Structure formats: C-alpha cells, structure tokens
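Q: Quick one: sequence plus predicted model below, questions after.
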Amino acid sequence: MPAPKTPIIFVHGLWMHSDSWTPWLEYFDRAGFATVAPGWPGDGPDPGSTRANPDAIANRGIAEITDQYAKYIADLPAPPIVIGHSFGGLIAQRLLAQGSAIGCVAIAPAQFKGVYALPPAQLRSAGPILAQPWLRSKTWSHTADSYHRFFANSVPRAESDQLFAQYAIPAPVKPLFQAALANVSPKSEATVDVLAPRGPLLLIAGTEDRTVPAAIVQSEYTLQQKNSGVTEFKLLEGRCHSMAADHGWHSVADLALEFLSDQKLAPQE
C-alpha cells in the first residue's frame, strides 16, 4: 500500500473565504499533495452563505481558530504542511510552533507579540476599525472601495471588484484587537513561540501591501530567526495583500512549492 500523500492545510485570513484557495488546491494536488482548505469557526460553506450569517463568525479569537485547525489536523493520516495568508499566516505559524505541522508558508502574516513595527499604511488600514472598540465582539466588512484601497490596491480596480464579489466575506474584529494589543496584554492570544522546535518556515511579503506591510513581516522574520529551524523570507515587488488570490497568485504558489521542494517536504518524482 502506498504511503499517504502529505497533506497541505490552507488557512485563510480576514475578509476572504476559503474558496479563494481553490486554485492553490488544484495546483498542489497536481504536485502530489493532499490538499484541503477548512474554514474558520462559523464560516459558511461558500462566501454567499457566510455573508448571509455574519453573527456566526462574530467574536472568534485567535486561540479558538488555532484550536479548530489543530483538531482537524489531529484526524489526518499524516502530519501536514500549513500555508496561511494574513491572519491565516499567523495561525499557521502557531500550528507549526506547537508541533501540529511539519512545515509552513506564511503569506503576509499578521503580526504577533514582539513585533513593534507600526507602518503608516497599516495605521490607515486598520486604524478606523480599531478606533471603534464596540466592534470588538462583532464583524466588519470591507466595501468595494475600501477593499481596493487597502487589500487589492496594486491590481486594476476591475480585478479588485471581481475578487471582492467572488471571495470577500465579513470577518470577526476580535483578532485585529488581539494583534493590535499583543505587546501590552500579558495574556494575548496573538503569540507565536519562536523558540519551540519546528520545521521549516517561509515568510512572504509584498512591497505594496497596505494591510500587513512588508516591515511587519520582516520583523516576524527577525524574531523567527532566533529559532534553530530553517527560516526564509521573500519580498515580492509590486505585490499587495491580495497576492494569494489575484492574477499573480501562481508566482506565489511557485515560491511556496520551490521552498517545500528545497526542504524535502514535496513528493519526490
């Protein structure tokens, strides 16, 4: 009996449904992996149903989301690789650190405790939400305008609008507050144990990202370099926060597969 294929678990971030990973699932399936993109707690099976019931995803925090993925992973036939985007990249790093995964690719991952960079672009993006503390236990949704201004700002407006219509969903605000207050909250859930024994990690940032600017990811890279495990960083010119879903997604997937191959985590031909 052949050995089970190595699983890859894809973890979406705020404001994007797991359906946005569909091209990646097909790409990595062809490469010989077994792929799946589970949603966050409360997500509907598709973007439309998630938009129709935003209360189901309200007040979901980083620990709860991480725990749901860890429970899913525990039932897999083999230990997985995790690939995450934005807050999904933070969740993926947590899963790697706690031993639930054998390798990780984090695309524009949200910041965690110990990251002190505060780029102006991120203040303009998240500031208006964080200025409304009553939203903490609720959800918040982009408009087509704000999505293009802060999320898909380096692609044409027509493409941004298409991504928004196809994949955008409301998101719980709680993780944003947890990350924003991580450095002043002793019990913050926005943490990653950067010293825990772990497998290889690739961090990817975009020069035009206004939601998780490159300076944030570079700070995470500096922290993760304290680990004895392999840690690599790639900075992509001209790419924004939608890089995992827009027309240039394939080049990001190529980087991820190249990294996994270099680390002997990809199927051998």
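A: Received the coordinates, thanks.
Q: okay, CA-based contacts and neighbour counts for the rest of this
A: Noted.
Q: Just list what whatever helix or strand G88 lives in packs against, helices and strands only.
A: G88 belongs to helix 87-97 when assigned by DSSP states H and E. With contacts taken as 3 or more C-alpha pairs under 8 Å, 6 or more residues apart in numbering; DSSP states H and E, helix 87-97 sits against strand 7-11, helix 62-74, strand 81-85, strand 103-107.
Q: got TSV for the ones you listed, with mean neighbour count too?
A: Output for the helices and strands packed on helix 87-97, formatted as TSV (neighbours: other C-alpha atoms under 10 Å):
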stretch	mean neighbour count
strand 7-11	25
helix 62-74	17
strand 81-85	28
strand 103-107	29
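Q: In JSON lines: those, plus distance to F233.
A: Listed next are those as JSON lines, based on distance: least, C-alpha to C-alpha, whole Å:
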{"stretch": "strand 7-11", "distance to F233": "19"}
{"stretch": "helix 62-74", "distance to F233": "23"}
{"stretch": "strand 81-85", "distance to F233": "14"}
{"stretch": "strand 103-107", "distance to F233": "10"}
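Q: And the contacts of the helix holding G88?
A: Residues from elsewhere that reach helix 87-97 (C-alpha atoms under 8 Å, 6 or more residues apart in numbering): 11-14, 62, 65-66, 70, 82-84, 101-112, 175, 190-194, 196-199.
Q: circling back: show me the one of the helices and strands packed on helix 87-97 that comes nearest R136.
A: helix 62-74 (12.9 Å; C-alpha to C-alpha).
Q: what's in contact with that closest one?
A: Contacts to helix 62-74, defined as C-alpha under 8 Å, 6+ apart, come from residues 38, 40-41, 79-80, 91, 94-95, 100, 175, 178, 189-190.
Q: what about 10 Å?
A: Helix 62-74 has contacts (C-alpha atoms under 10 Å, 6 or more residues apart in numbering) with 7-11, 38-42, 79-82, 87-88, 90-95, 98-101, 174-176, 178-179, 188-191.
Q: Run the chain-centre distance for the helix holding G88.
A: 8 Å (C-alpha atoms, centre = their mean, to the nearest Å).
Q: same deal with stretch 146-160?
A: Relative to the chain's own centre, stretch 146-160 is displaced by 18 Å; criterion: C-alpha atoms, centre = their mean.
Q: before we move on, what about stretch 85-99?
A: Between the centre of stretch 85-99 and the centre of its chain there are 8 Å (C-alpha atoms, centre = their mean).
Q: ditto for stretch 223-243
A: Its chain's C-alpha centre and that of stretch 223-243 lie 12 Å apart, by C-alpha atoms, centre = their mean.
Q: Just the buried positions in it, please.
A: For stretch 223-243, a neighbour-count test (16 or more other C-alpha atoms under 10 Å) marks 223-225, 227, 229, 231, 233-234, 236, 239-243 as buried.
Q: let's bring in a second model and compare:
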Amino acid sequence: MTLTDAELGEIEAANSSGKTPVVFVHGLWLLSSSWKPWRDLFEDQGYATLAPGWPDDPATVEEAKADPDAFAGKMVQQVTDHYAEAIAALDQSPVVIGHSFGGLIAQKLAGQGLNAVTVAIDPAQFKGVTALPTSALKSAAPALLRFNHTKHGVTLTWEQFQFGWVNALDEEEGRSLYDTYHVPASSVPIFQAATANFNPFAETKVDTENHERGPLLLIAGASDNTVPQVVVENEYRLQAKNPGDTELAIIPNRGHSLIIDSGWREVGDTALEFVQRYLP
C-alpha cells in the first residue's frame, strides 16, 4: 500500500458520504493542495472530493521547497499506480480530473476503465502524439537539460515559470502564483514523454481504444507554452476514435496556470458542466 493516512481518510469520507467521488490529479511543480478551490466548487454541487498527492509528496509548499530532492525519480507509471490504488478503494467509479501530467495520468486511468468520467486539462502528451512546438521544448528545457535527472528535483526560476506557466498573466499575479504554489518536481516524466515515441515500453502510453473508457473532456489553454493547444488537439484526434463521448474545449488567452490563477473558475465551470451531464 502506498496511500498515506490522510489519503485513506479522504477515501473513507467519500465512501461514507455516498456521493459521487471526484479525484483530482495534480501535475509537475504543484502539490495536491492547489486543487482546494476546485474541491470547494465540486463539493458545493454535491460531490465528494479527494486529492491524493504523488507518492512521498511533502505535505506543504514550505516543506517541498526545503527538500527539492524529495521529488526526484518519480515516474509516470508509479504515480498512475498510486492513483489507481486510491480509486480501487472507492465504493463508486469516480470522476477523475487532472492537469498537465495529471491530465496524462487521468487518461491512463480512463484507458484502464477505472473512471466514470474524465477531464484532462492541458494534459501532457502521451505516446503517439507527434506535435512538438518549440515553446514546449523551451518549457521542458529546465528538466531535459538537467544533469543527474533521476537524483535531484528541479526547481524553476521565476523566468522559467513566467514563460511556461504565467505568460498570459501580468507580472504581479504571476509572481504571486510562483510564491504560493510552485514547488520542485521530478524531471523523469518529462524525459519519459519526450522519448515515448521511440520506446516500445513507454510508460506514457494511453489505451485510447478501451470501450470502457467513458466520457472524456480535453481542455486546452490557447496561450499555453508548456502544453500548447496543438498538442491537446492532437490528443483529441486520437481519443475521438474511441466510442465514448469525447469533447475538446479551448479556453482563450489562458496559459498553463489556468487551474490556479484568477480565471480558474471559467475552467472549473467548463469541467463541472461536462461532469454534471453524465453524473448530475
């Protein structure tokens, strides 16, 4: 078992409530606490929510910044298995909402038939996606150019965070988000995504053909430099071949910070409307 006592407590509370559970999956450079406004939104609408961390995530942003290497070496399948373990402990198949690499993991879980409904927001590219804009390469450079990438966590500088995350915001808000939410991250998932199309055993592979995948909404920020719109559109074309309902929403003038910045509610309402259509 990899679940913490806090995560087991959230699962128990969701099961005891009898309500439809919503599982939130964060990506690189954030902690699960970044989902707090989203959890409040969905709980106000009658859902039970839980936001497990990645295995061995520090409890707070302060602890994370003090120990960057706590994130080192985490891999996509390891994290996916952790969330699958949480889902297996739920009494009902959940809604799964993920951002960035969390959006990739949400799609991997859907491909295993574990999700009732899935929302993937600015999802990192999975195996088979060929779009690779230069802005995505620049955003990934701090991890891709890291020496001993399996042994150390990667902390973004303000300038790197500004380009990759908050390019659509003014500097005051961007710096506030950097100070409040940004934590170090493992660089391994970025290497895994970058080399997936050359690796027959790539952990970023998603089963897009499983008929038990369920409804899927992909959301792209039109100004995202880290996961550009064209990448999400490429994912949509692959996922749209699935018999399950597949939709794509483009949020204008939004960057990679769209789940934590001042405009998060527009994205949250887009996700909520899709979920309520299938699980009111």
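A: Structure received. What you are looking at is a predicted structure, and each value in this text was computed from that prediction instead of being measured.
Q: And the TM-score between them?
A: TM-score of the superposed chains, computed with TM-score structural alignment, normalised by the length of the first structure, equals 0.95; 264 aligned residues with a C-alpha RMSD of 1.4 Å.
Q: Make JSON lines from the buried residues of stretch 223-243 of the first structure and add distance to F150 of the first structure and secondary structure to it.
A: Shown next, in JSON lines, are those (distance: C-alpha to C-alpha, whole Å; DSSP: H, G, I helix; E, B strand; the rest coil):
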{"residue": "L223", "distance to F150 of the first structure": "26", "secondary structure": "helix"}
{"residue": "Q224", "distance to F150 of the first structure": "27", "secondary structure": "helix"}
{"residue": "Q225", "distance to F150 of the first structure": "29", "secondary structure": "coil"}
{"residue": "N227", "distance to F150 of the first structure": "32", "secondary structure": "coil"}
{"residue": "G229", "distance to F150 of the first structure": "33", "secondary structure": "coil"}
{"residue": "T231", "distance to F150 of the first structure": "28", "secondary structure": "strand"}
{"residue": "F233", "distance to F150 of the first structure": "23", "secondary structure": "strand"}
{"residue": "K234", "distance to F150 of the first structure": "21", "secondary structure": "strand"}
{"residue": "L236", "distance to F150 of the first structure": "17", "secondary structure": "strand"}
{"residue": "R239", "distance to F150 of the first structure": "12", "secondary structure": "coil"}
{"residue": "C240", "distance to F150 of the first structure": "9", "secondary structure": "coil"}
{"residue": "H241", "distance to F150 of the first structure": "8", "secondary structure": "helix"}
{"residue": "S242", "distance to F150 of the first structure": "9", "secondary structure": "helix"}
{"residue": "M243", "distance to F150 of the first structure": "12", "secondary structure": "helix"}
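Q: Trace G44 of the first structure over to the second structure, please.
A: Under the alignment (TM-score structural alignment), G44 of the first structure pairs with P58 of the second structure.
Q: give the contact list for that match.
A: Contacts for P58 of the second structure (C-alpha under 10 Å, 6+ apart) come out as 31, 64-68, 70-71, 183.
Q: List only those of the residues you listed flagged as buried.
A: Buried among those (16+ other C-alpha under 10 Å): 31, 64-65, 68, 70-71, 183.
Q: Pick the one among those closest to G221 of the second structure.
A: Lowest distance from G221 of the second structure to those (C-alpha to C-alpha) belongs to L31, with 20.3 Å.
Q: so where in the second structure does stretch 80-97 of the first structure end up aligned?
A: Stretch 80-97 of the first structure maps onto residues 94-111 of the second structure, going by TM-score structural alignment.
Q: what's the answer for stretch 236-246 of the first structure, then?
A: Aligning stretch 236-246 of the first structure against the second structure (TM-score structural alignment) gives residues 251-261.
Q: What of stretch 139-148 of the first structure?
A: Residues 153-162 of the second structure are where stretch 139-148 of the first structure lands when matched by TM-score structural alignment.
Q: residues near P120 of the first structure, how many?
A: 11 (other C-alpha atoms under 10 Å).
Q: List the contacts of the counterpart of it in the second structure.
A: When the second structure is aligned by TM-score structural alignment, P120 of the first structure is paired with T134. Counting by C-alpha under 10 Å, 6+ apart, T134 of the second structure touches 140, 225-226, 228.
Q: Kindly provide the distance from T134 of the second structure to V188 of the second structure.
A: Using C-alpha to C-alpha, to the nearest Å, we find T134 of the second structure at a distance of 20 Å from V188 of the second structure.
Q: L31 of the second structure against K65, yeah?
A: No - contact criterion C-alpha atoms under 10 Å: L31 of the second structure and K65 do not qualify, at 11.2 Å.
Q: Need the residues touching each of these two.
A: By C-alpha under 10 Å, 6+ apart, the residues touching both L31 of the second structure and K65 are 58, 182-184.
Q: Nearest to R175 of the second structure among those?
A: Nearest to R175 of the second structure among those: H182, at 10.0 Å, using C-alpha to C-alpha.
Q: who's in contact with the aligned partner of that closest one in the first structure?
A: Structural alignment places H182 of the second structure opposite A168 in the first structure (criterion: TM-score structural alignment). Contacts for A168 of the first structure (C-alpha under 10 Å, 6+ apart) come out as 14-20, 47-48, 50-51, 141-144, 147, 161-162.
Q: As a check, name the ranges of all strands in the second structure.
A: Secondary structure of the second structure (DSSP state E): strands at 21-25, 48-50, 95-99, 117-121, 216-221, 246-251.
Q: Can you add distance to F147 of the second structure and give those strands back as TSV?
A: Shown next, in TSV, are the strands of the second structure (distance: least, C-alpha to C-alpha, whole Å):
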stretch	distance to F147 of the second structure
strand 21-25	28
strand 48-50	35
strand 95-99	26
strand 117-121	29
strand 216-221	31
strand 246-251	35
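Q: Tell me which of those sits nearest to A14 of the second structure.
A: Judged by C-alpha to C-alpha, the one of the strands of the second structure that comes nearest to A14 of the second structure is strand 48-50, at 5.3 Å.
Q: The closest one: how far from the chain's middle?
A: Centroid separation for strand 48-50 of the second structure versus its chain: 16 Å, with C-alpha atoms, centre = their mean.
Q: Which of the contacts of A168 of the first structure are buried, as a PyMOL select command?
A: Buried subset of these, written as a PyMOL selection, criterion 16+ other C-alpha under 10 Å:
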select buried, resi 14+15+16+17+18+19+20+47+50+51+141+142+144+147+161
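Q: The second structure: which residue goes with V212 of the first structure?
A: Using TM-score structural alignment, the equivalent of V212 of the first structure in the second structure is V227.
Q: Many thanks, we can stop here.
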